[in-house]
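Peer 1: Provided below for reference: sequence and predicted model.
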Amino acid sequence: MTTTTSTTSTSSSGTITSLGVGSGLDLDTILDSLEESAEASYLTPIETKEDEINTEITAYGTLTSALTSLQTAIETLTDPDTYDGMTSSVSGTGATAAVTSDAVAGTYTVVVSQLAAAQTLATDGVADKTTALGTGTLTIDIGDDESISIDLTSSNNTLEGIRDAINDAGGSVTASIVNDGSDTPYRLVLTSTSTGTESAMTVTYSGDGDAASLFGYDADSDSNAMTETVAAADAQLTVNGLSVTSQSNTVEEALQGVTLSLTAEGTSTLTVSQDTDSIIDAINDFVDAYNSYAETIDTLTAYDSEDDTAGTLIGDSTTRRIDSQLSQDLYNSISSGTYSYLSQLGVTLGVDGTLSIDDDDLEEAVTSDPSAVSEFFIGTDDVEGFATQMAADLDTYLDEDDGLIVSKTDGLETQLEELEVKYEEKQAFIDSMMDRYTEQFTALDTLIATLDSTADYLTTQFDALSSDS
């Protein structure tokens, strides 16, 4: 009989150090198979359910996005400012205009005979803008309400220093130096920052040096050291024949709700009318948002019989409730005013669940009676309008505290948390079971290794006895 040598690996204490070595069995593979089987039985169903819930939460996020866009569009239609807007157009020369909702529709003739101007004063020229001009006090009065006082000292009494000191004072006058190209080219120029006669300047100087002959201006004086190169002037205009005087070329409230910007002498015609384009744009935005929502719903609840695939929210009661209510809103009759249905405005619902617009019908409705369109969408004190009804429904769905969708997704999040706890429990059970299997397999490995060792010993002894005989 051939003698065999055992390949069982044991430690110095006689225990198995590598599972399966003692028995020759692939116990590691068997343990892995048992663990995979346990995970498939206990963990995979939980993971599958978690995936389903996460997919549903994502679908609700998509639905929420579409509903939020629709809510934004419908809120514009509930805003009275959408229907109160006015627009203007100007032909001719002399003025442009901006209007608010307070403007009154009409046609106005604006004749500008004089633009408002800011006063400019200039000194005589000096040869060097860095030459000291004396010490004293330079005072500039702007209108009746503002006065700037500049102390001229050795640190600032050049033409450049005086310019900088005036500008640093931060008043309603600016100073600059102009070079006129003569033998004494440098002239200090003072310009009021505001137009109109109320911003005219008076300049006085008390002190010594050349500054005394350079500075000084009073409109009531016949002899002035400074020259008025541009006289302060008020804007002069007429609006439909009525005279208007303005300190500025921006004329506010000469016409209610209208700001005129005067640009030149001339005549222009201003037309103020209802801004129907903003109403039409708001209705178009609503239709686009609704159609985007309808397409989203169609995708989330679709069923493909050929592929046997279904949208994530097919059969979902919350989604059905939302879609049913919003569809009903489209058909609801508004019981007051000229218009009762969307279709009377040229907006109709197609068989595919989307809205379409007849541009001619919509423009006709909006331009002929914008107040009736406003009443249809906003309603009155006694009756809700189309937009206010739908806005209320959307608030019910999208409220961040207790809205229908938040409640639904909160419930799904709770399910995820419960599944996570269950997953951890099942994982702990599997780990405990695998520890028990490992102990049992180790014991089996040790036992088989011992039996193999005993068998080898006995075989050796029997072989020896046979040899002796």
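Peer 2: Noted; the coordinates are in hand.

Peer 1: Every contact and neighbour count from this point should use C-alpha atoms.
Peer 2: OK.

Peer 1: what about residue 203, which helix or strand?
Peer 2: Element membership for residue 203 (DSSP states H and E) is strand 201-207.

Peer 1: Same check on residue 373?
Peer 2: With DSSP H and E as criterion, residue 373 is part of helix 370-378.

Peer 1: Counting by contacts, list what that helix packs against.
Peer 2: helix 81-84, helix 386-398 (3 or more CA pairs under 8 Å, 6 or more residues apart in numbering; DSSP states H and E).

Peer 1: Just want the angle from that helix to helix 386-398.
Peer 2: In terms of direction (axes from the mean of the first three to the mean of the last three CA atoms, to 10 degrees), helix 370-378 departs from helix 386-398 by 20 degrees.

Peer 1: Going by neighbour count, which residues in helix 370-378 are buried?
Peer 2: Within helix 370-378, the residues scored as buried using 16 or more other CA atoms under 10 Å are 370, 372-378.

Peer 1: What of stretch 408-420?
Peer 2: 409, 412-413, 416, 419.

Peer 1: Widest-spaced pair of these?
Peer 2: Across the buried residues of stretch 408-420, the longest distance by CA to CA is 15.1 Å; it joins 409 and 419.

Peer 1: next, the one to line up against it:
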Amino acid sequence: MDTTPPYSDYTLLTLCPTNRGRVTFNLQAGGKTYAISFTVNPGDTNLTVLTNMANAINATGAPVNANVATDTVAGTSRLVLTANNTGTSNAFTLTDVTGNAVAYTEANTVSVAAANASYTLNGVPYTSESNTIYLDNRRLTLNLLGPVTGATITVTPDTQAISNAINNFVTAYNNLVTFTAQNSQYISPQLLSILKQSYSYQASNLAAIGVTQNPDGTLAVNQTVLTSALQNNLGLVETTFSGVNGLAVTAGFNAQKISTSPLTTFANPLPQLNTTYLPPYNWWGLINTASLWSVLLPPGSFFNQLV
């Protein structure tokens, strides 16, 4: 960051005669040179000149922000230049070309030099041009706000987010079970059997964390038991949903299998087509794709690996 000394707002800027009229200077930033010019008119005050200089810098689109900081009590102003991005590669310099506006206003004075953030993690030193650090495959974000030593970072799971995800999963699961049961005349009981089997693989663990199966195959969540499990036995929750034969894993696998199989695989024999049977079937006598796919659970993992 470059900051000029304060100048009185109400006195004339006593630049050398070559500064009268059009003055030019270069700004070097990010490996590029920006040619900048502005006009100094007879009678301009320091505030006017500094403001025009700041506007000229900002108009170039250079990765540097210029503004005039004014002390209304003292009646003085100074030009403040700040790089838009952190790190040594974003340092900048200014050089007079015509006139001495940069030299006279000391706009090239460096009050805070560009520097990279440095930190040590588990005894290993690192540097970063950004004050935002991503760790553990971007699953952990650190925002460096200032110098500190001996910091200890403790990462805990977001149990509320996990609880919300489980409840959303149960809602989607129940929608599919209900849809299948309500359309049993069109959909093979094989589909409902597959869904119920997904639960059976982890039935005891699911019950232990508060997720039980109703007689109709839908699931119910005991939020008190689930909250306790999330706080005291998170490993069991993770295994139950995303481990081998976890409910989310098997349900996702089966949903993918259903969505990629011919629809006739899960259709009952075609009834005699009439106005009663047309909606769930398309004109070719197959189960309506939109009706079934709209409630299929998406395949994929339920949990990311916990940090």
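Peer 2: Noted; the coordinates are in hand. From a predicted model like this one, the values you see are computed outputs, not experimental measurements.

Peer 1: related to what we said a few turns ago, dump the helices and strands packed on helix 370-378 of the first structure into a markdown table; add distance to residue 351 of the first structure and mean neighbour count as well.
Peer 2: A markdown table is the format used below for those (distance: least, CA to CA, whole Å; neighbours: other CA atoms under 10 Å):
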| stretch | distance to residue 351 of the first structure | mean neighbour count |
| --- | --- | --- |
| helix 81-84 | 30 | 20 |
| helix 386-398 | 21 | 20 |
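
Peer 1: can you tell me which of the ones you listed comes nearest to residue 326 of the first structure?
Peer 2: helix 386-398 (7.0 Å).

Peer 1: right, and the helix or strand after the closest one?
Peer 2: Using DSSP H and E, the next helix or strand after helix 386-398 of the first structure towards the C-terminus is helix 404-468.

Peer 1: what about residue 186 of the first structure, distance to residue 137 of the first structure?
Peer 2: Relative to residue 137 of the first structure, residue 186 of the first structure is positioned 21 Å away (CA to CA, to the nearest Å).

Peer 1: And the strands in the stretch 1-150 of the first structure?
Peer 2: Assigned by DSSP state E, counting those that start in this stretch, the strands in the stretch 1-150 of the first structure fall at 86-92, 95-99, 106-114, 120-122, 136-142, 146-152.

Peer 1: Comparing those, which comes out most buried?
Peer 2: Greatest average neighbour count among these goes to strand 120-122 (a mean of 23), per mean count of other CA atoms under 10 Å.

Peer 1: how far apart are it and its match in the second structure?
Peer 2: Aligned to the second structure and superposed, strand 120-122 of the first structure gives a mean residue distance of 2.3 Å (mean CA distance after the TM-score superposition for the first structure).

Peer 1: what span of the second structure lines up against that strand?
Peer 2: On the second structure, the counterpart of strand 120-122 of the first structure by TM-score structural alignment is residues 2-4.

Peer 1: Give me the contacts around the matching stretch.
Peer 2: 78-82, 105-112 (CA atoms under 8 Å, 6 or more residues apart in numbering).

Peer 1: Buried members of the residues you listed into PyMOL, please.
Peer 2: Of those, the buried ones go into a single PyMOL selection, burial set by 16+ other CA under 10 Å:
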select buried, resi 78+79+80+81+82+105+106+107+108+109
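
Peer 1: need the contacts of stretch 2-4 of the second structure in a markdown table with secondary structure, can you?
Peer 2: Formatted as a markdown table, these follow (DSSP: H, G, I helix; E, B strand; the rest coil):
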| residue | secondary structure |
| --- | --- |
| 78 | strand |
| 79 | strand |
| 80 | strand |
| 81 | strand |
| 82 | strand |
| 105 | helix |
| 106 | coil |
| 107 | coil |
| 108 | coil |
| 109 | coil |
| 110 | strand |
| 111 | coil |
| 112 | coil |
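
Peer 1: Residue in the first structure paired with residue 185 of the second structure?
Peer 2: So residue 185 of the second structure corresponds to residue 317, using TM-score structural alignment.

Peer 1: What range does the strand holding residue 203 of the first structure cover in the second structure?
Peer 2: Mapping strand 201-207 of the first structure onto the second structure (TM-score structural alignment) gives residues 92-98.

Peer 1: mean offset of the matching stretch relative to the first structure (after superposition)
Peer 2: Mean for stretch 92-98 of the second structure is 2.1 Å (mean CA distance after the TM-score superposition for the first structure).

Peer 1: Buried residues of that stretch, list them for me.
Peer 2: With burial defined by 16+ other CA under 10 Å, the residues of stretch 92-98 of the second structure counted as buried are 92, 94-96.

Peer 1: What of stretch 207-220 of the second structure?
Peer 2: Neighbour-count burial for stretch 207-220 of the second structure flags 207-213, 217-220 (criterion: 16+ other CA under 10 Å).

Peer 1: and residue 157 of the first structure, what element?
Peer 2: Going by DSSP H and E, residue 157 of the first structure is not part of any helix or strand.

Peer 1: Would you confirm that it contacts residue 138?
Peer 2: No: shown here, residue 157 of the first structure and residue 138 do not form a contact pair, counting by CA atoms under 8 Å, at 10.4 Å.

Peer 1: which residue ranges form the strands in the stretch 51-200 of the second structure?
Peer 2: Remark: strands assigned in the stretch 51-200 of the second structure by DSSP E, counting those that start in this stretch are 64-71, 76-83, 92-98, 117-121, 124-128, 132-135, 140-143.

Peer 1: what range in the first structure does the fifth one sit on?
Peer 2: Same thing as strand 124-128 of the second structure. Aligned by TM-score structural alignment, strand 124-128 of the second structure falls on residues 242-246 of the first structure.

Peer 1: What residues of the matching stretch count as buried?
Peer 2: 245-246.

Peer 1: That stretch vs the second structure, average offset?
Peer 2: In the superposition with the second structure, the average deviation recorded for stretch 242-246 of the first structure is 2.5 Å (mean CA distance after the TM-score superposition for the first structure).

Peer 1: next one: that stretch to chain centre, how far?
Peer 2: For stretch 242-246 of the first structure, the separation from the chain centroid amounts to 43 Å (computed by CA atoms, centre = their mean, to the nearest Å).

Peer 1: So what touches it?
Peer 2: Identification of contacts with stretch 242-246 of the first structure by CA under 8 Å, 6+ apart yields 116, 196, 234-238, 254.

Peer 1: Now list the buried members of those.
Peer 2: 116, 196, 234-238, 254.

Peer 1: nearest to residue 33 of the first structure, of those?
Peer 2: Nearest to residue 33 of the first structure among those, with distances taken as CA to CA, is residue 254, at 90.8 Å.
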